[in-house]
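Engineer: give me the fold of what follows.
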Amino acid sequence: MTISSALNSAMSGLQAASQASGLVSNNIANALTPGYAPRTLSLSSSSIGTTGGVQINGVVRHLDMQVIADRRLASAEFGYRATTSDYLNQIEDIIGTPDEEASLSGLLASFESALILASSRPDAVERLDATALSADDLAKSINDVADGIQSARTDADQSIAEQVDRLNQALQDVQKLNESITAANVQKNDASGLLDQRQVLIDEISEIVPVRVLDRDNGTVALYSTGGGILLDGNAAEVGFEPSNVVTPFMSIEDGSLSGLTINGVSVNTSSDNGQLHGGTLGAQFEIRDELAPETQTQIDALARDLIERFESSAVDPTLAPGQAGLFTDQGGALDPTLELGLANRISLNALVDPTAGGETWRLRDGLGAVAPGDTGDATLLNAFSDALTETRVPLSRSYGSAALSAAGIATSLSSQIGTSRLREDQQLSFASAQYYELSELALANGVDTDVELQNLMVIEQAYAANARVIETVDEMFNTLLGI
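Structural biologist: The predicted model follows:
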């Protein structure tokens, strides 16, 4: 080896060691940075002429793309399950469980008890007042459940709008990064930082909509939803959505009163069965707004209808005239079976017996259609009300099947269905959470290992010292030659 070739080899070694130490320092500094992948320097022996040395081929990012892809899908599933579980927990909190006094079932039981107490002393005004107030609490509890459902649908609609805005921005940012990465690769520049940024954005997108990443030329990628929607392939897709200020029980995606999704102006399916963007937090909000909440609305409306029907019959209260509202009303009027949707929002205690609305509670004893108080010791109507409440009958709306149920049985069935759904969703959430946690841990294990990096730094320092010693030796040789 000539002196010049030795000097050239040492200089190239110093340059490689310098860049390698910079990468190690960068790795350690970014050990906790989201999306950061550890880098190493790709080296090979130089074959230029007879000078020898080391050649720097570029920077290599180290990450397991299969683990990353699995973690993204797990993230979407976790977000989806967490969102639907939160909704079911929210509704269960509003309805309450049968063992809670303030729950729907508890208020029904309190109303039944108030009727029994009043029938034992029909002359006691305070017991009649307590019965009327208990009935009013029951009606308002049904209103609260319906209002909670409406609020959940409104919140879901607003969340969809926010997520669509963020999704569109993230897709545009990925498109810009694709272009920057292409430019960096063409110019032989290191694009590792750009790749890190793109990875973070794709992770965020995959939580909203589960995506598959396909490699394209010059380091670019295409994004497809797992449902088959094209989100980015060259150009970013434009996802469209029109939010509503308030979502009422009468609004639905089927009648066009609620917005669906479009991709580049083309409508896409948003159902939980085969929606193109289903599976992440965006799909979960659509499921809440268009499926879960309307189903709960149907069930609470059926309960409200059954409660009104039980006390609207002249067989229960002979003083009622045809078409006159009974103890419970549809905003003060009689029940119209064709207007069941939203009935839970409208059910109220008849103002004729509501003491807070100027009503007279003696009508609970003598009849809502009575013109004057009757025998204060007659508990016939109060007993009839109690029997009507506990009578087992098949709900005419069929939302609870064909089994004969009492009013308490319907409320218990509703609580049971919500509780069962919530429990099942919590179990699925636990599985999704464990899967996401394990895959996240695996991805982190493939990230920066500071112990390994410090060991690499020691090797690099030794290489640097060795190359420096070669240069020092060459310098001594030149000085010796010059001194001859």
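Engineer: from now on I want contacts and neighbour counts done on CA atoms only, so please keep to that.
Structural biologist: Fine.
Engineer: residue nearest the middle of the protein, spatially speaking?
Structural biologist: By CA atoms, centre = their mean, the mean C-alpha position of the chain lies nearest to Thr83, the distance being 2.7 Å.
Engineer: you'd agree it is in a helix?
Structural biologist: Yes: per DSSP: H, G, I helix; E, B strand; the rest coil, Thr83 lies within a helix segment.
Engineer: show me the contacts for it.
Structural biologist: Thr281, Ala284, Gln285 (CA atoms under 8 Å, 6 or more residues apart in numbering).
Engineer: and the first one, what does it touch?
Structural biologist: Shown here is Thr281, whose contacts under the criterion CA under 8 Å, 6+ apart are Ala76, Gly79, Tyr80, Thr83, Glu207, Ile208, Val209.
Engineer: show me what contacts the residue nearest to Thr51 when sequence neighbours are not counted?
Structural biologist: Take Thr51 and drop its neighbours on the chain: the residue closest to it by CA to CA, 6 or more residues apart in numbering is Ser5, 4.4 Å away. Counting by CA under 8 Å, 6+ apart, Ser5 touches Thr50, Thr51, Gly52, Gly53.
Engineer: so the last one is in contact with Gln15, correct?
Structural biologist: Think Gly53. No: look at Gly53 against Gln15 with CA atoms under 8 Å: they stay out of range, at 10.6 Å.
Engineer: compare those two (neighbour count), which wins?
Structural biologist: Taking neighbours as other CA atoms under 10 Å, Gly53 and Gln15 compare with Gly53 leading, 19 against 16.
Engineer: list the contacts for that one?
Structural biologist: Ser5, Asn8, Ser9, Ala10, Ser12, Gly13, Ser45, Ser46.
Engineer: give the contact list for the spatially closest residue to Ser103 that is not a sequence neighbour.
Structural biologist: Using CA to CA, 6+ apart and skipping the chain neighbours, the partner closest in space to Ser103 is Gly96 (4.3 Å). Counting by CA under 8 Å, 6+ apart, Gly96 makes contact with Ala102, Ser103, Leu104, Ser105, Ser415.
Engineer: another for comparison:
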Amino acid sequence: MSISSALSNALSGLTAASRRADVLSANVANALTPGYGRREVRLSALSLGGNGAGVRVEGITRTVNTTLIGDRRLADADASSAEVRAQTLKRIEDAIGDPTEPHSLSARIDDLERALVLAAGRPDSEARLQSVAGSAGALASTLQDLTREMQDIRMDADQEIARQVDLLNTTLRQIDTLNANILAQRGAGRDSAALMDQRQVLVDRLAAIVPLREVARDHDQIALFTTGGAMLLDGNPAEIGFSSVGVITPDMRLQSGALSGLTINGMAIASDETGPLRGGSLAAFFSVRDQITTDAQAQIDSLARDLIDRFSDPGTDPTLTPGSVGLFTDHGGPVVIANQAGLAGRISLNGAVDPARGGALWRIRDGIGSTAPGPSGDSTRLQALTEVMGQARIPAGGSATGVARSASDLASDVLSRISGARLAAESSGAHAAARQSALVDLELADGVDTDAEMQTLLLVEQAFAANARVIQTLDDLIQQLIGL
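Structural biologist: Okay, the predicted model is just below:
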């Protein structure tokens, strides 16, 4: 081997060792950086005229486990969906209140029943009659507050859907831009690994919103498809459409067109768990807006109607005529069966027994339809009102239809259903979170091993020193030859 060949070999070795040292140090520095893919330097033997001429740096390889990342992204979507549902059900449960809390729905019904019992014991006591009116008014206010809370939750969900759709569209455009930039870098022969890291972070961001699969294309390009079959990115990004509303009322439904669904490139798609974007937080917020809260609203509407019906029965209060209202009203009148949605938000104390609205408390004792006070010691109707509160009746509407319940039992059923759904959502969320955590740990373990990188760096340092020693030796030899 000639001196020039030996020098060429050593110089190429120095270049390769230097490049490997740069890459190894970058791996160690970014061991915990989200989206970072471990780099490896590709080397090959360099020959010239059939003789060895050193080593060639072919390029940088970005090493990631795409299968593991794909599974982790699906786990991200499951965990995000379960969290949204559990948090919503917990919010509804807190609004209904624990029965031991003084302002809970069950406590309000118990207060009314207790006030009726006390009033029946002293029918001549205006203070006790006032307590009945106050307890009934507080119960109506609690139901109204629950209805407002349901609509607030629906509004929050609608706004969050709009935010996530905007994030989807923005991020898809960013990924498309990165695809183009990666292609340009590749065409120019430059390293595009950093751009691929950025792209992975953006895809991870989308994965919690919509469960998706990444499909590799030629020249380091990627396409994105949802697990439901929708194409989000393949050459060009899809455009997801959605329109939020300013106010949501109990009667507004997606099916009636009062609320917006989703579109992909202008074509309407199913927005629930049967649609192509099912499985992530986006579909979960649709479930919150269109199912979870509407089901809860139907249950409290059923309770409100049951209360109105209980006290509007002429068998309980003979002063009432068929079609008239008793202690509770639907916004001052009888229940309109075709308009039961949101009834809990319209229930109110009958103005005939409310002194603040020109009514008289004695009508609670003598009958809502009475035109004049009766004997102050007559507790017959008060006892009937007390008994009707505990009477098992079949509600006229809602999910409890067909099961006879007292007023107190109905309130307990509402809370029980919500609590059961919340516990189920939390259990599902715990399973999803555990799976997500395990996959994240596997992904980290499959990433940069700092111990292995440092050991390799020591070997690279030795290789660098050996090549430098060769160059030093060749320099000494050349100096001797020049001195001859």
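Engineer: circling back to that earlier point, ok, which pair from the contacts of Gly96 of structure 1 is furthest apart?
Structural biologist: Ala102 and Ser415 (13.1 Å; CA to CA).
Engineer: pick out whichever of the two has more residues nearby.
Structural biologist: Between Ala102 of structure 1 and Ser415, counting by other CA under 10 Å, Ser415 is the more crowded of the two (21 against 18).
Engineer: quick one: the more buried one from Ser105 of structure 1, how far?
Structural biologist: From Ser415 of structure 1 across to Ser105 of structure 1, the span is 8 Å (CA to CA, to the nearest Å).
Engineer: need the overlap of contacts for these two.
Structural biologist: In contact with both Ser415 of structure 1 and Ser105: Gly96, Thr97, Pro98, using CA under 8 Å, 6+ apart.
Engineer: all helices of the stretch 1-150 of structure 1, in order?
Structural biologist: 3-29, 65-95, 104-120, 125-186 (DSSP state H, counting those that start in this stretch).
Engineer: and Asp190 of structure 2, how many neighbours does it have?
Structural biologist: That one is not Asp; residue 190 of structure 2 is Arg. By other CA under 10 Å, the burial measure for Arg190 of structure 2, its neighbour count, is 12.
Engineer: hmm, I was thinking of Met251 of structure 1
Structural biologist: With neighbours defined by other CA under 10 Å, the count for Met251 of structure 1 comes to 17.
Engineer: helix, strand or coil for it?
Structural biologist: Using three-state DSSP, the structure places Met251 of structure 1 in coil.
Engineer: could you measure Val41 of structure 2 against Ser260 of structure 2, distance?
Structural biologist: 51 Å.
Engineer: neighbours of Tyr400 of structure 1, how many?
Structural biologist: For Tyr400 of structure 1, the neighbour count with other CA under 10 Å is 18.
Engineer: just Leu32 of structure 1 next, same as before
Structural biologist: For Leu32 of structure 1, using other CA under 10 Å, the count is 12.
Engineer: under the alignment, what does it map to in structure 2?
Structural biologist: In structure 2, the residue matched to Leu32 of structure 1 (TM-score structural alignment) is Leu32.
Engineer: the nearest residue to Val246 of structure 1 once chain neighbours are set aside: what's it in contact with?
Structural biologist: Once flanking residues are discounted, Val246 of structure 1 sits nearest to Thr154: 5.5 Å by CA to CA, 6+ apart. For Thr154 of structure 1, the contact set (CA under 8 Å, 6+ apart) comprises Ser244, Asn245, Val246, Val247, Arg289.
Engineer: my guess is the third one is in a helix, correct?
Structural biologist: No: applying three-state DSSP, one finds Val246 of structure 1 to be coil, outside a helix.
Engineer: now it: how far from Ile347 of structure 1?
Structural biologist: For Val246 of structure 1, the distance to Ile347 of structure 1 - CA to CA - is 20 Å.
Engineer: who's more crowded, those two?
Structural biologist: A count of neighbours by other CA under 10 Å puts Ile347 above the other of Val246 of structure 1 and Ile347, at 27 against 13.
Engineer: OK, contacts around the more buried one?
Structural biologist: Ala139, Lys140, Ile142, Asn143, Ala304, Ile308, Phe328, Thr329, Asp330, Gln331.
Engineer: could you point out the longest strand of structure 2?
Structural biologist: When structure 2 is scanned for its longest strand (criterion: DSSP state E), the result is strand 51-63.
Engineer: list the buried residues for that strand?
Structural biologist: Ala53, Gly54, Val55, Arg56, Val57, Ile60, Arg62 (16 or more other CA atoms under 10 Å).
Engineer: and what of stretch 180-195 of structure 1?
Structural biologist: Ser180, Ile181, Thr182, Ala184, Ala191, Ser192, Leu195.
Engineer: got JSON lines for those, with distance to Gln158 of structure 1 too?
Structural biologist: Shown next, in JSON lines, are these (distance: CA to CA, whole Å):
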{"residue": "Ser180", "distance to Gln158 of structure 1": "33"}
{"residue": "Ile181", "distance to Gln158 of structure 1": "35"}
{"residue": "Thr182", "distance to Gln158 of structure 1": "37"}
{"residue": "Ala184", "distance to Gln158 of structure 1": "39"}
{"residue": "Ala191", "distance to Gln158 of structure 1": "37"}
{"residue": "Ser192", "distance to Gln158 of structure 1": "36"}
{"residue": "Leu195", "distance to Gln158 of structure 1": "32"}
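Engineer: pick out whichever of the residues you listed sits closest to Leu23 of structure 1.
Structural biologist: Nearest to Leu23 of structure 1 among those, with distances taken as CA to CA, is Ser192, at 11.1 Å.
Engineer: next up, the contacts around Arg71 of structure 1.
Structural biologist: Residues near Arg71 of structure 1 by CA under 8 Å, 6+ apart: Tyr436, Leu439, Ser440, Ala443.
Engineer: in helices, which of these fall?
Structural biologist: Here DSSP state H is the test, and these give Tyr436, Leu439, Ser440, Ala443 as lying in helices.
Engineer: would you confirm that the second one contacts Leu73?
Structural biologist: No: using CA under 8 Å, Leu439 of structure 1 makes no contact with Leu73, being 10.0 Å away.
Engineer: ok, now how distant is Gly420 of structure 2 from Ser312 of structure 2?
Structural biologist: Taken as CA to CA, the span from Gly420 of structure 2 to Ser312 of structure 2 is 32 Å.
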